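1. my questions concern the predicted model and sequence given below.
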Amino acid sequence: MNKPLADRMRPIKLEDVVGQEHILSKNQILNKTLQAGHITNMIFYGPPGVGKTTVANIISNMTNKKLYKLNATNASIKDIQRIVAELDSFMTMNGVLLYLDEIQNFNKKQQQSLLEYIENGKITLIASTTENPYHYIYNAILSRSTVFEFKLLTKSNVIEGLKQVIKRINDEGKTLVEYEEEALDYIATASNGDLRRAMNALELAMYAAESENKEQVFLTIHIAQESTQKKVISYDKFGDQHYDILSAFQKSIRGTDPDAAIHYLARLVKAGDLNSICRRLLVIASEDIGLAYPTAITIVKSCVDAAMQVGFPEARINLAQATLVLATAPKSNSVIEAMDRALADLDQKDIGEIPTSLKDAHYKGASDLGRGVTYKYPHHYENNYIQQQYLPENIKNEKYYGSQNNKMEQRIFSYLEQLKKQ
C-alpha cells in the first residue's frame, strides 16, 4: 500500500524542516544540543502538522540507540513492559530511544511506568503532544524533560514546504509537477499552518491534475480550490486554544482595539461557542468598563439575551454589537479592584465585628442589646446623607473604592467630596 505523500516526503535533515527557527536554527538550543550529540528527554508541544514527528524521526537517526515508536492513543502499559523486557539485551546495549506520540492520552499510572527507566537513563523519551504539557503531563516526567514548543507555521513556511516536496517529486523523474503560484498560495492559506493538511491537499490536487500519460501534472488555482477542504480554524473547547482566544478577545476589548476584538469574536463565532462568548462579554462589562460606563452591562445583557434567543448564525450580529460597545467604551477596573481589595482584607486582617448601630434591629429585645440604637437614617438628613461609621472598628479607615480618570467616575468623586464637606 502506498504511503501518503506527507509520510513519503518527510525531511530527513534538520535544515530541510520548514519553520521552527526559534528552536532549530543554528544558534538555538535544540539544534546546538543535537549537533553536540547530547540527546536528552524531550517533550515536543504544538499544533498538528508543524514538524514534531519529523524532528523526532531525524533525532532518532542521529543516535545509535534502539528506536521504539508508540502512539499513546492506542498503546498500553503492556507495550511499555515489552520494551522494558528488552532493556540490557544485546539489541539495546546502547539504550533505548522511545518516541511516544500524543503522550497526553496516557494516564498518570501509564506515565509513571516510564519514570524509573527515564531516571536511570536506560530509556530516553521523546514525547509529542498537541495539548499544553503543563496541564496534561505528570510533573515527575516534566521535571526530567525539556519542553520545546513548536509554533504554528506561517503561510510562507507552508509554501516553502510544498515547493520542497514538488522539487523532490520532480527530482525522482517519474512525474513532472508544474504549478501556478496562486495554487500553492491557496492551499497554504486553507491549511492554516498545518503542513500535513497542505500536503494531503497537494496530493489530491496532483491526482486531479494528471494528464493522460500520467507523467505530467499542472496545478491550477481551480484544481487547488476543488482539492482543498474548507479552511479549519484551530479551536478546542476544553484546551489551550479555547482559553487563548478568549484571553485575546478580552485583552483586545480592554485595550480599546475594536478591530482585534471583532477578529477574536469571529474566531469564537466560527467555533460556535455561544456560551463562552456571552459569559465573557458579561464579565468584561463589569471588570473592564464598570463605572466608566455603568449602562454598558445593561446593553450587553440585552445583546446576550437576544443572541441566546435567536442562536447562530444571527446571534453573531448581537454579539458584534456588544463587543463594539465594550471595545469603544471608556475603561475602568475600579469595580474589580475594590472587590478584590475587600476580599483580600477578609483573608489577611482581623476585621472585627459589624458596628452595633448597623446590626439588625427588627426584633423584640434588639434595643436592649444596643442593636441599631445609635443608627442615623440618612433620608432624614439634607441630601440624604449623614456622616457615621459603617466599616468595622478594626478597619474603619480602609479605602476600597478609588475613582478613576473618566467622566463618570470623576462626577462620582465630586459628588462624594461635596457630601463629605457638607
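-> Received it, and whenever you're ready, just let me know what you need. Residues are numbered from 1 along each chain as shown.

2. rest of the way, CA atoms for contacts and neighbours
-> Fine.

3. Tyr207 is in what secondary structure piece?
-> Per DSSP states H and E: Tyr207 is located in helix 195-209.

4. for that helix, buried residues please.
-> 195-206, 208-209 (16 or more other C-alpha atoms under 10 Å).

5. next: stretch 61-68.
-> Neighbour-count burial for stretch 61-68 [16+ other C-alpha under 10 Å]: 63, 65-67.

6. let me see the ranges of the strands in this protein.
-> Along the chain, counting by DSSP state E, strands occupy 42-45, 66-71, 96-101, 123-129, 146-149, 176-179, 216-219.

7. so for Lys251, which of those sits nearest?
-> Nearest of the strands of the chain to Lys251, taken as C-alpha to C-alpha: strand 146-149 at 23.2 Å.

8. reformat the buried residues of stretch 61-68 as a markdown table; add distance to Ala75.
-> Output for those, formatted as a markdown table (distance: C-alpha to C-alpha, whole Å):
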| residue | distance to Ala75 |
| --- | --- |
| Thr63 | 24 |
| Lys65 | 21 |
| Lys66 | 18 |
| Leu67 | 16 |
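
9. thinking again about what came up before, most tightly packed of the strands of the chain?
-> Among the strands of the chain, strand 123-129 has the highest mean neighbour count (mean count of other C-alpha atoms under 10 Å), at a mean of 26.

10. which elements pack onto that strand?
-> strand 42-45, helix 52-61, strand 96-101, helix 108-119 (3 or more C-alpha pairs under 8 Å, 6 or more residues apart in numbering; DSSP states H and E).

11. export those to JSON lines and tack on distance to Phe218?
-> What follows is the helices and strands packed on strand 123-129, written out as JSON lines (distance: least, C-alpha to C-alpha, whole Å):
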{"stretch": "strand 42-45", "distance to Phe218": "36"}
{"stretch": "helix 52-61", "distance to Phe218": "28"}
{"stretch": "strand 96-101", "distance to Phe218": "36"}
{"stretch": "helix 108-119", "distance to Phe218": "48"}
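
12. figure out which of these is closest to Ala183.
-> So among the helices and strands packed on strand 123-129, helix 52-61 is nearest, using C-alpha to C-alpha, at 25.1 Å.

13. included below, for side-by-side comparison, is a second structure:
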Amino acid sequence: MEFFEPQSQEDLFPVQESSDIPAAPLAERMRPLDFDEFVGQEDVLAEGQPLRVAIEHDRVPSLILWGPPGTGKTTLASIIANKTRATFIPFSAVLSGVPELRGLLKTAQQRRKVSGQRTLLFVDEIHRFNKAQQDAFLPYVERGDIILIGATTQNPSFEVIAPLLSRSMVVVLQSLNEEALRHILTRALSDTKRGFGSSRMTLTPDAQRLLIGYGNGDARSMLTGLEFVVGQYAKPGKPITIDQPQVEQALKQKALRYDRDGEEHYNLISAFIKSMRDSDPDGALYWLARMLEGGEDPKFIARRMMIFASEDVGMADPQGLLIASAVFHAVEVIGLPEAQINLAHGVTYLATAPKSNASYMGLLAARKDAKEKGNLPVPLHLRNAVTSLMKDLDYGKNYRYAHDDPKGAKQQTHLPKELEGRRYYQPTNSASPTDEAEGLNSPW
C-alpha cells in the first residue's frame, strides 16, 4: 500500500457531490458527518461528556474503540478527522502489513521533529495485528509521535497488548437500541440528498419494525437491508408502498450476529451455563435459541451440557450425565433441525435438576494437595504385591477386601499418611437422597 500525505481531511473521508452519491452504498452515504447526526452512544458521546469535549477541543488521547459492527467506530474516527489539526491517516490492519506501518510511523516521527505536528493514526481492525506486530506502535505512542485510535470488534483485553492498553483510553460502544435504529432508518427514508427522500417510496410501520429487527443493533446491517429491499421493489418515478411480507421475502435468510471465534460466542455460552446453574429453564432455553439461530455447532452445545451435568448437577442427580450423554448421541445421530428438540429436552432437565458441585470441588482440593505435597508414597497396604519380594516388603499387608469385610474396608485409610483425615468430598445440601443418606456410609 502506498502512503501519502493527505492534503486535507476531505481526502481521508471524502464527501461526494450529490451527482456521485448514488454510486456509494446507502450505509456509506448516510454516515454521520458530525455529532449533530451521530445517533447512540450517549453515555460516552453526549454533549458535555469528557470524550466529546476532548474531541471538540482537539485534545484526543490514544483510543481503543471497542464495539460490535455497525455501532459507529469508523464514523467516530471520521468525525475526529474533521475536527483535529493533527495529520490524520487511516490505516487498515486487513489491507496493509507491518512493513507499510513501520514506514508510516517513521514518517510520523520525522514530521513531529521537523514541524512539531503530531499524527493521528486510525487503525481499523487493530486486532488483526498479532501481539508482536502491535509492539511496533509502542515507541511512537510513548514519545507522542502518534495518537493511536484503534478500532476492534474483539475484546481488547485479549486482542490488544497490555502496554498499548495502559497508554490508551478504551471506549466501549454498545449495540444500537431500537430507538436509535428507528431514528437512523427515518433519516435514510427522508434525506433527499443522501437517502431515499426524493423517491416515491414508503415503508409501512410493520415493514420498518422488521428492518429494525434485522439490524439487530447494527446500523450498517439495517441500512444495507433497506437498500436491498428498495432495490427489489422500487421503480423509478412510480409510487410504491413496501409492506412487511415484501421485506420478509427479501430478507428471509436473516442471520443473527454470531462469531464462533469472537467474544459473543463466549458471552452466549456463559449466559447459557449460568442460566442452567441458577435453575432458570427460561433463560437457558433463550440462550440455547440464540446460539442455534446464530449457527453454533450443536455438538459444541451438547458437549458443554455433558460437562455441566458433572460439574454443576453432579451427585445431586446422577441421571443428569446420562441425559446429557444421550443428548450428545442424539445430536450426532439425528442432526439439526430435529436435534434441537433433544437439546431443549436436555437443557430443561439440567436446569430444573438439583445442583451439587461437590465432586468437582473435591477434585480441585485433591489436585491442590497432589501438586503442593508432591509424590507422597502409596500406603503399603494399598500396593499390589505381584512378586514374593513385594510381599516380603509388606506390599498389600493387612489390606481388607471390601467384599469380605465391608466395615473394615471402610475404616482403613486410603490416603498417604501425611493426608490422613483429609475430606475432599463434601456433599451439599442439594444432594440427592442417595448421596446424603447412603453416600458416606456405603463401601464405595
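-> Ah, there it is. Predicted model, so just to flag it, every value in this text is computed and none were measured.

14. so what's the equivalent of Pro90 of structure 2 over in structure 1 up against?
-> Using TM-score structural alignment, the partner of Pro90 of structure 2 in structure 1 is Lys69. Taking C-alpha atoms under 8 Å, 6 or more residues apart in numbering, we find Lys69 of structure 1 in contact with 98-101.

15. and for the helix ranked longest in structure 1, what's in contact with it?
-> Within structure 1, and with DSSP state H defining each element, the longest helix by residue count is helix 155-172. For helix 155-172 of structure 1, the surrounding residues in contact (C-alpha under 8 Å, 6+ apart) are 9, 17-19, 175-177, 184-185, 188-189, 192-195, 198-199, 202.

16. if we can go back for a sec, looking at the helices and strands packed on strand 123-129 of structure 1, which is nearest to Ile297 of structure 1?
-> Using C-alpha to C-alpha, these put strand 42-45 closest to Ile297 of structure 1, at 39.0 Å.

17. wait, which of the helices and strands packed on strand 123-129 of structure 1 is closest to Gln410 of structure 1?
-> Of all these, strand 42-45 sits nearest to Gln410 of structure 1, with 48.4 Å by C-alpha to C-alpha.

18. quick check: the closest one aligns to which part of structure 2?
-> Strand 42-45 of structure 1 corresponds to residues 63-66 in structure 2, going by TM-score structural alignment.

19. Thr374 of structure 1 contacts Ser357, correct?
-> Yes - using C-alpha atoms under 8 Å, Thr374 of structure 1 is in contact with Ser357, at 5.3 Å.

20. if you count surrounding residues, which of these two has more?
-> Counted by other C-alpha atoms under 10 Å, Thr374 of structure 1 and Ser357 do not tie: Ser357 has more neighbours, with 17 against 12.

21. what's the counterpart of that one in structure 2?
-> With TM-score structural alignment as the criterion, Ser357 of structure 1 matches His381.

22. got it, and Thr228 of structure 1?
-> Using TM-score structural alignment, Thr228 of structure 1 pairs with Leu251 in structure 2.

23. now for that match, how many residues are close by?
-> Close neighbours of Leu251 of structure 2, defined as other C-alpha under 10 Å, add up to 17.

24. what's around the closest residue to the match of Ser357 of structure 1 other than its chain neighbours, how many residues?
-> Leaving aside its sequence neighbours, His381 of structure 2 sits nearest to Gly396 (C-alpha to C-alpha, 6 or more residues apart in numbering; 4.0 Å). Neighbour count of Gly396 of structure 2, defined by other C-alpha under 10 Å: 17.

25. doesn't Ala385 make contact with Gly396 of structure 2?
-> Yes - between Gly396 of structure 2 and Ala385 there is a contact under C-alpha under 8 Å: 5.8 Å.

26. spit out the contact partners of the closest residue to Gln216 of structure 1 other than its chain neighbours.
-> Nearest residue to Gln216 of structure 1, sequence neighbours excluded (C-alpha to C-alpha, 6+ apart): Leu176, at 4.8 Å. Leu176 of structure 1 is in contact with 169-170, 215-217, counting by C-alpha under 8 Å, 6+ apart.

27. one step back: and the helices and strands packed on strand 123-129 of structure 1: which comes nearest His263 of structure 1?
-> Ranking those by distance to His263 of structure 1, with C-alpha to C-alpha as the measure, places strand 42-45 first at 25.6 Å.

28. mean shift between the closest one and structure 2?
-> Compared with structure 2 after fitting, strand 42-45 of structure 1 has a mean deviation of 1.0 Å; criterion: mean C-alpha distance after the TM-score superposition for structure 1.

29. next one: that strand to chain centre, how far?
-> Relative to its chain's centre, strand 42-45 of structure 1 lies at 17 Å (C-alpha atoms, centre = their mean, to the nearest Å).

30. go on, stretch 157-170 of structure 2?
-> Its chain's average C-alpha position is 17 Å from that of stretch 157-170 of structure 2, according to C-alpha atoms, centre = their mean.

31. so where is that stretch in structure 1?
-> The aligned range for stretch 157-170 of structure 2 in structure 1 is 134-147, by TM-score structural alignment.

32. what number of residues lie near Pro205 of structure 2?
-> By the criterion of other C-alpha under 10 Å, Pro205 of structure 2 has 12 neighbours.

33. hmm, back to that, pretty sure the match of Ser357 of structure 1 is touching Tyr399, no?
-> Yes - when contacts are counted by C-alpha under 8 Å, His381 of structure 2 is listed as touching Tyr399 (5.0 Å).

34. how close does the residue nearest to His381 of structure 2 get to Arg167 of structure 2?
-> Distance, Gly396 of structure 2 to Arg167 of structure 2, using C-alpha to C-alpha, to the nearest Å: 64 Å.

35. cool, and Pro416 of structure 2?
-> Applying C-alpha to C-alpha, the value for Pro416 of structure 2 to Arg167 of structure 2 is 52 Å.
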